[in-house]
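*Asks:* A structural model of the following input is requested.
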Amino acid sequence: MRYEDPWYDALASGWGESGSLSTPVVEVPTARREREDGAVAAAQVYLEVQRSAAFQEVRGRYRRFVVPATVGFFLWYVGYVVTATTAPDFMARPVAGAVNVALLAGLGQFLSTFLLTWAYARHARLRRDRAALEVRWDTQELTREARGGGGAW
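*Replies:* Model prediction:
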């Protein structure tokens, strides 16, 4: 029996492996083998790109911004929660009229979220987007070549 479905990989684990009479003989179509060879070549391209200096630079720029920003924001958030639970008298201290320290700190959480989002978008636009786009175009070009050239995108 020949199975022509191009999406068919293999029998499900445990089905038909015991030598039963109903085990089909599966022939992988030639087009499928060519696609698999292209996929292997494309995977090699992605591994090559991942090891490239340009990709490592983009990842390094990302990490140099995101790790400190994440740590700083997390400490600011935890500090707010810990202060609110351990020093309620301090948080209840009035600043101006009905506005107290807790309200200002809570509003500061919102403000810092928006500022961090703006800073991240600005950092990405100024320091990573162009380099990442160049890596992306190079990767697509190399992938096209690895799969056998051409093709209109």
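*Asks:* CA only for contacts and neighbour counts going forward, please
*Replies:* OK.
*Asks:* what's the helix or strand for D138?
*Replies:* Counting by DSSP states H and E, the secondary-structure element that holds D138 is helix 129-146.
*Asks:* list the buried residues for that helix?
*Replies:* When neighbours are counted by 16 or more other CA atoms under 10 Å, the buried residues of helix 129-146 are found to be A132, V135, T139, L142, T143, R144, E145, A146.
*Asks:* so which elements touch the helix or strand where V81 lies?
*Replies:* When elements are defined using DSSP H and E, V81 is found to belong to helix 53-86. Where contact means 3 or more CA pairs under 8 Å, 6 or more residues apart in numbering; DSSP states H and E, helix 53-86 is packed against helix 101-123, helix 129-146.
*Asks:* name the helices or strands packed onto the first one?
*Replies:* In this structure, helix 101-123 makes packing contacts with helix 53-86, helix 88-91, judged by 3+ CA pairs under 8 Å, 6+ apart.
*Asks:* so A54 makes contact with L133?
*Replies:* No - with contact defined as CA atoms under 8 Å, A54 does not count as touching L133 (10.7 Å).
*Asks:* quick one more, to check against the first:
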Amino acid sequence: MVGDSKVTGRRRSETEPSGQYAPIAGYERFRLLRWRYRRAALVVGTVFLGWYFVYVGLSAFARDFMARTVTGHVNVALLLGLLQFVSTFALAWTYVAYARRRLDPLAGELR
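*Replies:* As a prediction, this is how the structure comes out:
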């Protein structure tokens, strides 16, 4: 398979890169790209999961608040549930915009 390492008789250290991308792993631009990607993934993941757990926590422990009627048969829980969808698309759009502006140019340089 592509990227499989072959046994050469010596042990690879933990900091030594392996696989087909090993030559590029030492470039500073590649490390910058990895750092930016990891930071963006951490921020987006944290925001998404944080907002989701707030919603679940409110549903479990603040039932009176979630049951408040906003208008007609629409309550706070329904509005916050719909905001989950809106926020998911907003986070995806934000990540795509960030990737186009900050990640794609670096990746293009490395090609």
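*Asks:* can you name the residues of structure 2 that the helix holding V81 of structure 1 overlays?
*Replies:* Helix 53-86 of structure 1 falls opposite residues 28-61 of structure 2 when the two are matched by TM-score structural alignment.
*Asks:* distance from the matching stretch to structure 1 after superposition?
*Replies:* With mean CA distance after the TM-score superposition for structure 1, stretch 28-61 of structure 2 departs from structure 1 by a mean of 0.9 Å once superposed.
*Asks:* in that stretch, what counts as buried?
*Replies:* F30, L33, R34, R36, Y37, A40, V44, W51, Y52, Y55, L58, S59.
*Asks:* likewise for stretch 86-103 of structure 1?
*Replies:* Of the residues in stretch 86-103 of structure 1, those scored as buried under the neighbour-count criterion (16+ other CA under 10 Å) are M91, V101, A102.
*Asks:* and what of stretch 41-57 of structure 1?
*Replies:* Within stretch 41-57 of structure 1, the residues that count as buried by 16+ other CA under 10 Å are A41, A42, V45, Y46, V49, F55.
*Asks:* for stretch 89-100 of structure 2, same thing?
*Replies:* Counting neighbours by 16+ other CA under 10 Å, one finds that the buried residues in stretch 89-100 of structure 2 are L91, Y95, A99.
*Asks:* which position in structure 1 aligns with the second one?
*Replies:* When the structures are aligned by TM-score structural alignment, the residue of structure 1 matched to Y95 of structure 2 is Y120.
*Asks:* out of the helices and strands packed on helix 53-86 of structure 1, nearest to E36 of structure 1?
*Replies:* Within those, the stretch nearest E36 of structure 1 is helix 129-146; the backing value is 11.9 Å (CA to CA).
*Asks:* mind listing residues that contact that closest one?
*Replies:* Outside helix 129-146 of structure 1, the residues that touch it by CA atoms under 8 Å, 6 or more residues apart in numbering are G38, A41, A42, V45, Y46, V49, A54, F55, V58, G150, G151.
*Asks:* and that helix, how far from the chain's centre?
*Replies:* Taking the mean C-alpha point of helix 129-146 of structure 1 and that of its whole chain, the gap between them comes to 17 Å (CA atoms, centre = their mean, to the nearest Å).
*Asks:* do stretch 102-120 of structure 1 as well
*Replies:* On the basis of CA atoms, centre = their mean, stretch 102-120 of structure 1 is displaced by 25 Å from the centre of the chain it belongs to.
*Asks:* that older thread, columns distance to V95 of structure 1 on top of the contacts of helix 129-146 of structure 1, output as CSV?
*Replies:* Output for these, formatted as CSV (distance: CA to CA, whole Å):
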residue, distance to V95 of structure 1
G38, 66
A41, 65
A42, 61
V45, 60
Y46, 56
V49, 55
A54, 51
F55, 49
V58, 45
G150, 68
G151, 66
